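**Student:** take a look and give me a structure for this.
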Amino acid sequence: MGCVSDEDAPRPSGLKDLFNGVGYLLRGIAWTARHPAQWLFGLIPALIVLVLYVAALTALAYNLDGLAEWATPFADGWADGARTSARVVAGLALFGTSLFLAVITFTAVTLLVGDPFYEAIAVRVEESQGGAPPEPDVPLLVQIARAVKDAVLLAVIALAFAVVFFACGFLPVVGQTVVPVVAACVSGYFLAGELTSVALERRGLRRRERFALLKRNRPLAVGFGAATFVVFLIPLGAVLAMPGAVAGGTLLARERLADGAREGTGGLVLG
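**Tutor:** Coordinates of the predicted model:
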């Protein structure tokens, strides 16, 4: 029998990788269920950030009527029914966009605040699978500076997408059907980048290389991240599932992305 090269070997279909990505989230949640002490440990930073985000979203909801009116000055001269409809759509789009932005940045901020917590969980996951790679020899202040820079960049990119989705939310039918699905996929891609960052940074990969790996495994990343996004939309889901999502991201990075890093990262994104 002849040897089959990597190029000749059959690769998983995009749809199969999409479901495999969902499977990594389920595996991560299952891992934390088997290690309840690690799950409780990982709840601490998520709870802190959740309180801040809930306060901000509550303030937004309280002022939503005024903000919707401010966002639709063109409707001032319309008939009552049309004006009300336009401002209801604007309010829904504004709150939905803010929720999208919150879910995207929640992970980055929580990972930033809880870096020692999630680093410890990622190491425990790797040790349970055969051993963790050694920690890179990078000064702590440099690590913090990189994490802050990455979080700010992600927030800027998320804000740009949020503006686009807010505008598209006004489109009849499409804005209430297609746009939320696209938003979930886009947010899932970036969530996958954040949740695999702990394990990939431990392997010496910076943001550019990490997102290049995700680009090469996009269906897998979107499946994992979009499933996480949906779970995070459930009340308290972002807090309760955060440790499992980190565990799932670690498994994904270890089993699927790390091999790609050794082969080369190809085209880079997110400079």
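**Student:** from here on, contacts and neighbour counts on C-alpha atoms
**Tutor:** Will do.
**Student:** residue contacts, Ala33?
**Tutor:** For Ala33, the contact set (CA atoms under 8 Å, 6 or more residues apart in numbering) comprises Trp39.
**Student:** ok, 10 Å please
**Tutor:** Going by CA atoms under 10 Å, 6 or more residues apart in numbering, Ala33 touches 27, 39, 244.
**Student:** save those residues as TSV, and put in secondary structure, neighbour count and distance to Gly21 too.
**Tutor:** Converted to TSV, the contacts of Ala33 look like this (DSSP: H, G, I helix; E, B strand; the rest coil; neighbours: other CA atoms under 10 Å; distance: CA to CA, whole Å):
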residue	secondary structure	neighbour count	distance to Gly21
Arg27	helix	19	10
Trp39	helix	21	21
Gly244	helix	26	14
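**Student:** here is the second sequence; please produce its structure so I can put it next to the first one:
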Amino acid sequence: MGDVIRGVRLLADGQRWVLRHRRDWRFGMVPALIALVGYVVALVVLALWAGDLVDWATPFADHWASPWPGLFRGLLTALLFGTGLLLSVISFTAVTLLVGDPFYEALSARVERGEGDCPQAPERPLWREVWTAVRDSARVLLWAAVFGVLLFAAGFVPVAGQTVVPVAGFCVSGFFLALELTTVAFERRAVDLTARTRLLRHRLPLVLGFGVPLAAAFLVPFVAVVLMPGAVAGATLLVRELLPPPPPPAQPDAPTAAASPQEPGTPGAAPS
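**Tutor:** Coordinates of the predicted model:
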């Protein structure tokens, strides 16, 4: 529980940081707002067509006695929309980071300089940075889609599907959110996707304490826009918690002045 509480505090510290730097906060909301508009349109389309898609995919239910076809298809429609919502929460961060990459990179660096000992980012061509970001985001979204399908299937399990599965969904969303948000700070340290996934799993309670409240907040559309800059700042602090900077080198003791030879005739001088 100590790590969980620490994760929540890191999230709150990131939000406090952007409140003290209002200009960064305002500019950081622009990429999130652009991404939000696209996701709202996509979710509206899914909500309008999910029922027709479920009807098309379940022709075998046409011959069931009433009211089972309606109940079954209604449940599938709700699960389909919930899965789309889960994937949108996870992928929203990746898309927003891609849209606002230069700004969020600068924001994260300012947080690190404020904390002291900001690591120097490796020199890489722009095309390579873009390719790495797109490739890693695609891998994360693929993993998230796999978990989404598994949770979708588990939703049919009686009792557990209505209790355990939603909690597991929030935990999965929180973990992948933290994985995406820490990308900027991890890449500054030249830590690849596999290594940072391992680091986050090693401190899972800390990561869930940071990511799960954020995943719950991101379900409210405009809240995601407002919290996004602070989430990047908090993720930078999370990386510093996982990979603390090395202690400063010990300062050498001041050299003692060499004793000068005493002049003859002074007290304690050796006889000539």
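**Student:** nearest to Leu195 of structure 1, of the contacts of Ala33 of structure 1?
**Tutor:** Checking the contacts of Ala33 of structure 1 against Leu195 of structure 1 by CA to CA gives Gly244 as the nearest, at 10.1 Å.
**Student:** pretty sure that closest one is touching Ile121, no?
**Tutor:** Yes: counting by CA atoms under 10 Å, Gly244 of structure 1 touches Ile121, with 9.4 Å between them.
**Student:** what residues do those two have in common as contacts?
**Tutor:** By CA under 10 Å, 6+ apart, the residues touching both Gly244 of structure 1 and Ile121 are 32, 38-39, 42, 250.
**Student:** so what corresponds to Asp62 of structure 2 in structure 1?
**Tutor:** Counting by TM-score structural alignment, Asp62 of structure 2 lines up with Asp76 in structure 1.
**Student:** okay, now its match: neighbour count?
**Tutor:** 13 (other CA atoms under 10 Å).
**Student:** correct me, but it touches Glu69?
**Tutor:** Yes: in terms of CA under 10 Å, Asp76 of structure 1 counts as a neighbour of Glu69; the distance is 8.5 Å.
**Student:** so what sits against both of those two?
**Tutor:** 83-84.
**Student:** helices of the stretch 1-150 of structure 1, start to end?
**Tutor:** With DSSP state H, counting those that start in this stretch, the ranges of helices along the stretch 1-150 of structure 1 come out as 14-34, 36-62, 64-71, 80-113, 115-128, 140-168.
**Student:** tell me, how many residues neighbour Val4 of structure 2?
**Tutor:** 18.
**Student:** same thing with Gly96 of structure 1?
**Tutor:** 17.
**Student:** equivalent analysis for Val182 of structure 1, please.
**Tutor:** Counted with other CA under 10 Å, Val182 of structure 1 comes out at 13.
**Student:** which position in structure 2 aligns with it?
**Tutor:** Alignment note (TM-score structural alignment): Val182 of structure 1 maps to Ala168 of structure 2.
**Student:** what about the aligned partner of Val45 of structure 2 in structure 1, distance to Tyr53 of structure 1?
**Tutor:** Matched to structure 1 by TM-score structural alignment, Val45 of structure 2 sits across from Ala59. Ala59 of structure 1 sits 10 Å away from Tyr53 of structure 1, taking CA to CA, to the nearest Å as the criterion.
**Student:** tell me the counterpart of Val173 of structure 1 in structure 2.
**Tutor:** Using TM-score structural alignment, the partner of Val173 of structure 1 in structure 2 is Val159.
**Student:** list the contacts of that match.
**Tutor:** For Val159 of structure 2, the contact set (CA under 10 Å, 6+ apart) comprises Val165.
**Student:** right, and Asp150 of structure 1 touches Phe190 too?
**Tutor:** No: counting by CA under 10 Å, Asp150 of structure 1 sits too far from Phe190 to count as a contact (11.5 Å).
**Student:** which one of these two has more residues nearby?
**Tutor:** Neighbours were counted for Asp150 of structure 1 and for Phe190 using other CA under 10 Å; Phe190 has more, 23 against 18.
**Student:** wait, doesn't that one sit right on Ala221?
**Tutor:** Yes: contact criterion CA under 10 Å: Phe190 of structure 1 and Ala221 qualify, at 8.6 Å.
**Student:** what do these two both touch?
**Tutor:** What both Phe190 of structure 1 and Ala221 touch, as defined by CA under 10 Å, 6+ apart, is the set 211, 214.
**Student:** OK, contacts around the match of Asp62 of structure 2?
**Tutor:** Counting by CA under 10 Å, 6+ apart, the residues that Asp76 of structure 1 touches are 69-70, 82-84.
**Student:** between these, which is nearest Ser197 of structure 1?
**Tutor:** When these are ranked by distance to Ser197 of structure 1 (CA to CA), Trp70 comes first, at 38.8 Å.
**Student:** gap between the match of Val45 of structure 2 and Thr107 of structure 1?
**Tutor:** In terms of CA to CA, Ala59 of structure 1 sits 21 Å off from Thr107 of structure 1.
**Student:** now Arg216 of structure 1
**Tutor:** Computed with CA to CA, the distance linking Arg216 of structure 1 and Thr107 of structure 1 is 22 Å.
**Student:** please identify which of those two sits among more neighbours.
**Tutor:** When neighbours are counted by other CA under 10 Å, Arg216 of structure 1 and Thr107 differ, and Thr107 comes out ahead with 26 against 16.
**Student:** need the counterpart of the more buried one in structure 2.
**Tutor:** Thr107 of structure 1 maps onto Thr93 in structure 2, by TM-score structural alignment.
**Student:** just checking, that match touches Val184?
**Tutor:** No: contact status for Thr93 of structure 2 versus Val184: not in contact, 12.0 Å apart, counting by CA under 10 Å.
**Student:** find residues that contact each of these two.
**Tutor:** Val232.
**Student:** switch the contacts of Ala33 of structure 1 over to CSV; also include distance to Arg210 of structure 1.
**Tutor:** Formatted as CSV, the contacts of Ala33 of structure 1 follow (distance: CA to CA, whole Å):
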residue, distance to Arg210 of structure 1
Arg27, 21
Trp39, 26
Gly244, 20
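**Student:** tell me who's in contact with Tyr53 of structure 1.
**Tutor:** 47, 59, 99, 102-103, 105-106.
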